[in-house]
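1. take this sequence and fold it.
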Amino acid sequence: MTHLTRRATWRWIPRILATALAALTVAAGLALPAHAHASLIGTDPAEGAVVAASPTAVTFRFNEPVTLPDRAVQVFDAAGAPVPADAAAADAVVTVSLPGGLSGTYVVAWRVISADGHPIAGSLSFSVGAPSPHRIQPVVADAPSWVAVPLAVVQVVLYLGLFIAVGLGVFGAFVLPEGSRVDRLRGVLTRVGRYGAGVAIVAAVASVGLTVADQQALDPDGLLTLRAWTGATTDQLIAVALLIAGVLTVGADASLASRSKRRLVVGVGAAAAVIAPAVTGHSRAFGPAWLVIATDILHVLPGSVWLGGLIGLAIVLAGTRGRPNLGVVTLTRFSTLAAGVLAALLVSGTVLTWRIIGSWEDLFGTSYGRLLLSKIVLVAAASGVASWNRFVLLPQVTGGATEGPTRRARGQAEAAKGRNLLRLGRLVAIEASILVVVLGLTSVLVDQSPRSSGQAVATGRTIVANAPLGTSLTALATAAPGTVGRNVLLVQIQDAGGDPVDTAYPPTVRVRSDAVDLGAVPVVSQASGTYRGVVVLPSPGSWRIQVSLRLSEFENPVTELVLDVS
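-> You can find the predicted model right below:
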């Protein structure tokens, strides 16, 4: 192969890396402070409550299990002075133990970590006896705003490195033809894949420190302390270990002479690597867990095969200009694989959207939903380019005759095929560039809250009630802001231990008072065992929330809860 062809082979790599840099810029611009995926659904006492006697504890109930970081809860009196208090988390309930003899107004500032690793913070005020006439706003450490942009950039780099490493590994093992003619190209693919693996490993390690800094509200100097690197959760450490082991395994396949062994090694490594994002992703917070986690894995794998395969295809097409037949064979093989990849992405993406997006309101009314729509548009554009390549340009390349009565005719046919391959290679680069931007959007999506609920519950007055449902379940209902007008209604089905449980069918929720029957309120799945609806309450007083739940063909327990609306 000539020196010119070698330069052509590498010429595609800077172009795609330049597009990756542009995607990093887009992601940094889109990055917002990390939004939690847990929601506060009830407190005792309620926000703004005035209680007669000093409570022994304050409880916070969330819609999913939470954990406590360092300095998770701080209690302040009306003068802004700290009050000694201890906090403990048990599944979805945080209990703050208070000293005795309290009087006046108090503020409880809290910060917890949701099941998917994202922090959520807020405050609760209540009074004992009577509100204090004079109150000083306590000084509470704000969430670290500096970490949002670097964490988003690191996530883009991580996904890009992961997709390049896995995608090029699969391309080399399952698409690239065998033979000594492609040994140099295989070496190029292996080197680029290993560069991607190295980038993914560095980004994964960096993400651990940045994530802990986000969770523990550390300042930038905190990254230089052991606290930022020893505070990772077990899930985070497992995810990093899987990713490192996976990409290193994929990169080791080039030393194997047997194609079957290479495919086995790449398959095992790719499986381990693509499991890593699902271990810490937000999809695991939505039920059923086995379905969304498995679907998340089956979404990442074809995505990496698509993007990494396009990069590999661009390298091969640029490196086989003097041998168009090799490029045609590789292109045909990849086109066959790409059809299955697109189908897998469509199915898995549809399932994830169905489980994670709770309603049309969440799809069009949240940052997550709007970014998801942008991602869908870009994927559709990339699919359009892929379809043009497959059904328009590929037949032109494979259908061109290379035989002729004279050497000149054969040369002209080969030259025409080479020109068509060059055109197709340019479109492949465009397709890969679109997918890199999609990757940037994906990295931002993981820090957005998929659903809009919980905000009113966490910041306004919340009224709470619960009642037994059947022999072993409990129904919990909350309404926020608990006043006349529009209220966010959350209904959670709990087991005997107070944990939310998945049900085969959503509950039927009806709302009525002595004077007005509002009928059934539509509810959508909010999280495991938790359902959300919106109801407009026309008058104050006692409102009865009837909850019925079909458990089987013959079992349909019904209970009624009373909420007092002001």
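
2. rest of the way, CA atoms for contacts and neighbours
-> Will do.

3. report the contact partners of Ser452.
-> Going by CA atoms under 8 Å, 6 or more residues apart in numbering, Ser452 touches Asp362, Gly365, Thr366.

4. nearest residue to the last one in space, please, no chain neighbours.
-> Meaning Thr366. What sits nearest to Thr366 in space, not counting adjacent residues and going by CA to CA, 6 or more residues apart in numbering, is Ser452, at 6.3 Å.

5. can you count the residues close to Pro45?
-> 20 (other CA atoms under 10 Å).

6. residues contacting Leu185?
-> By CA under 8 Å, 6+ apart, the contact set of Leu185 is Ile315, Val316, Gly319.

7. and of those residues, the nearest to Leu427?
-> Nearest to Leu427 out of those is Ile315 (CA to CA; 12.9 Å).

8. in this structure, which spans are helices?
-> Listed in chain order, the helices found in the chain under DSSP state H are 3-30, 148-174, 183-216, 227-230, 234-251, 259-280, 289-319, 324-356, 360-365, 367-388, 394-399, 407-445, 455-459.

9. I'd like the structure of this one too, to check against the first:
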Amino acid sequence: MTVAPRRWFARLAAAAGLLVTVVALLIAPATSASAHAVLESSSPAASSIVPSGPSEVVLTFSESVRKVPGKIRIIAPDGARADRGEPSFAGGVVTIPVDPAGGRGTYLVSFRVISADSHPVSGAFTYSVGAPSTPPVDSGSDSRANPVVGTAVKVARFLGYAGLVLLVGPALVLAALWPRRLSRRGPTRLAWTGLGLVAVATLADLWLQVPYTAGGGLFDVTGEGFGSVFGSAFGAAHLVRLGLLAASVFLLRPLLARPTGRADAIILAVLGGATLLTWPLAGHPAASPAPAVSVVVDAVHLGSMAVWLGGLLMLAGFLLRQADERELSAILPIWSRWAALAVSALLLAGTVQALIEVATPQALFDTTYGRLLLAKIALFALVIAVAAYSRQLVRRRVAAQRPAPVRRAVWVELAVTVVVLGLSATLVQTTPARTAVAGPSSTEAGLFSTRLSSPLYEMQVEVSPAQRGNNSVHLYAYGKDNLPLPVVEWKATAALPSAGIEPIDVPLLPLTDNHAYGDISLPAAGDWQLKITARTTDIDQATVTATVPIR
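-> Sure thing, here's the model as predicted:
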């Protein structure tokens, strides 16, 4: 194999590796607590026993939430609907009217709402009137999250970021750095491809938001669902983005074809800045403790990324291959200063973002969001080191005479930043660390949590509050690939051999295909043996046992 084919093979292998990495990031399974708002309290409280039927059930969330039509239900012990009329929403407080004349026994409250950052929040709990009974089954409500839709949302986010890079880089370089003698055809095609990707990703976001918030499949969309999305801040931001993209076309066309006037360039820059604001207005920053600061900082972060990565793409793909030494001597010092400014803005904006979204140093290590952010910082540090090497070559005026070392360094920067884009697409779908730690900690809430293994599945077991009296049990089944595993039938018993207490059946209610919930009263303290049997097919089942310390 000659040198040239070897180089192309190495580049192809590197590209394939990057693609696998990005896809792995995009399809990484969400944790069991993937909502971006948390249910802080309820009245009646979860698993509580009240002497008489309440006239309303009140849910209090950590941030403002909106309605998902038909997804808040209260089921009476006999299986009938106990809620009366539509729930009312006031910020993070949801009030559900209930028939107070309902019978004694256990009631099931299931909910799915939309948090202020446009992400769905779903869950269920029970309370009992008079005395507990077998929990009812809500056969008319399905709050499961469709994994195909979840993955499609991440892919759409990634394509939107990639399109922004492909659009900003060529537009900026063609407007200010492109040599007149070189053909503009390649960069122009790249810019139109980027604009098309942003538009397609925006339309995909609008479509996917309907099943994403309602809990359906890719084509489970309704007029009511679209009306709800278009009437939200998320929908408004995306519609404004489409309008701004359409307006930009008329100014972008002459700029890509030939050098344009300063007035047109300024107007186009203003439209671009306004377009950048639509991303944070539709996500986490709009729901942060300091929304004005978060929105501006996130837009600066996104714009700096597009300038830096888009400029690198233009260098590697066009200028370092086509420009001569005299042209590179003029272009590279200017680009080096631009890149330094973009990187400085990235670092500053990223620091402010981290302080707002992470809140505490411990959350960096204790939350999925924090760990993803640490990985992004580590990759970014690698990119900074490579960029510093390139800048030294430019300062020594070596790059214009021998562009090959700079080209290699630029490709390394591009390769790593592609993975950073994948991490960013996953981060915007991950619960912010400030929210993940907003609820009571496991120690404070008395939550017992463990992961059990069997030949068929991995079982996540959560018992709360792990004290004498009423306890709630949540079971989550996962396959060996760590993806949610559908369970056909659940069985569970609890026993305390040291006190001579024989196994007690735990009534279980399947909430989704891999998640079951139950209530049980544990009368004594000690190490209870919780035995769970999950049947995954007509013939395949396995049993695992957890030792649960009850105080």
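
10. relative to Leu248 of structure 1, how far out is the residue nearest to Thr366 of structure 1?
-> 39 Å (CA to CA, to the nearest Å).

11. got it, and Thr233 of structure 1?
-> If you go by CA to CA, the gap between Thr233 of structure 1 and Leu248 of structure 1 works out to 23 Å.

12. what's the match for Leu421 of structure 2 in structure 1?
-> Aligned counterpart of Leu421 of structure 2 in structure 1: Leu439 (TM-score structural alignment).

13. which ones are touching that match?
-> Ala23, Val156, Tyr159, Leu160.

14. so who does the spatially most central residue of structure 1 touch?
-> What sits nearest the mean C-alpha location of structure 1, by CA atoms, centre = their mean, is Val446, with 3.4 Å. With contact set as CA under 8 Å, 6+ apart, Val446 of structure 1 has these partners: Gly281, His282.

15. same question for the one 4 residues further on.
-> Under the criterion of CA under 8 Å, 6+ apart, the contact list for Pro450 of structure 1 reads His37, Ile356, Ile357, Gly358, Asp362, Thr366, Ser367, Tyr368, Gly369.

16. just to revisit the earlier point, now the contacts of Leu439 of structure 1 in TSV, with distance to Gly460 of structure 1 and neighbour count?
-> Formatted as TSV, the contacts of Leu439 of structure 1 follow (distance: CA to CA, whole Å; neighbours: other CA atoms under 10 Å):
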residue	distance to Gly460 of structure 1	neighbour count
Ala23	38	25
Val156	36	29
Tyr159	38	25
Leu160	41	27
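
17. for those, work out which two are farthest apart.
-> Pairwise over these, using CA to CA, the maximum falls at Ala23 and Tyr159, 11.6 Å.

18. ok so, going back, ok, and the most crowded of the contacts of Leu185 of structure 1?
-> So for the contacts of Leu185 of structure 1 (other CA under 10 Å), the most neighbours sit at Gly319, 28 neighbours.

19. is Ala475 of structure 1 in contact with Ile493, as I believe?
-> Yes - Ala475 of structure 1 is in contact with Ile493 according to CA atoms under 8 Å; the separation is 4.9 Å.

20. hang on, the earlier thing: and of the helices of structure 1, who's closest to Ala46 of structure 1?
-> helix 455-459 (10.5 Å).

21. show me what the closest one packs onto, helices and strands only.
-> strand 40-44, strand 119-128, strand 473-480 (3 or more CA pairs under 8 Å, 6 or more residues apart in numbering; DSSP states H and E).
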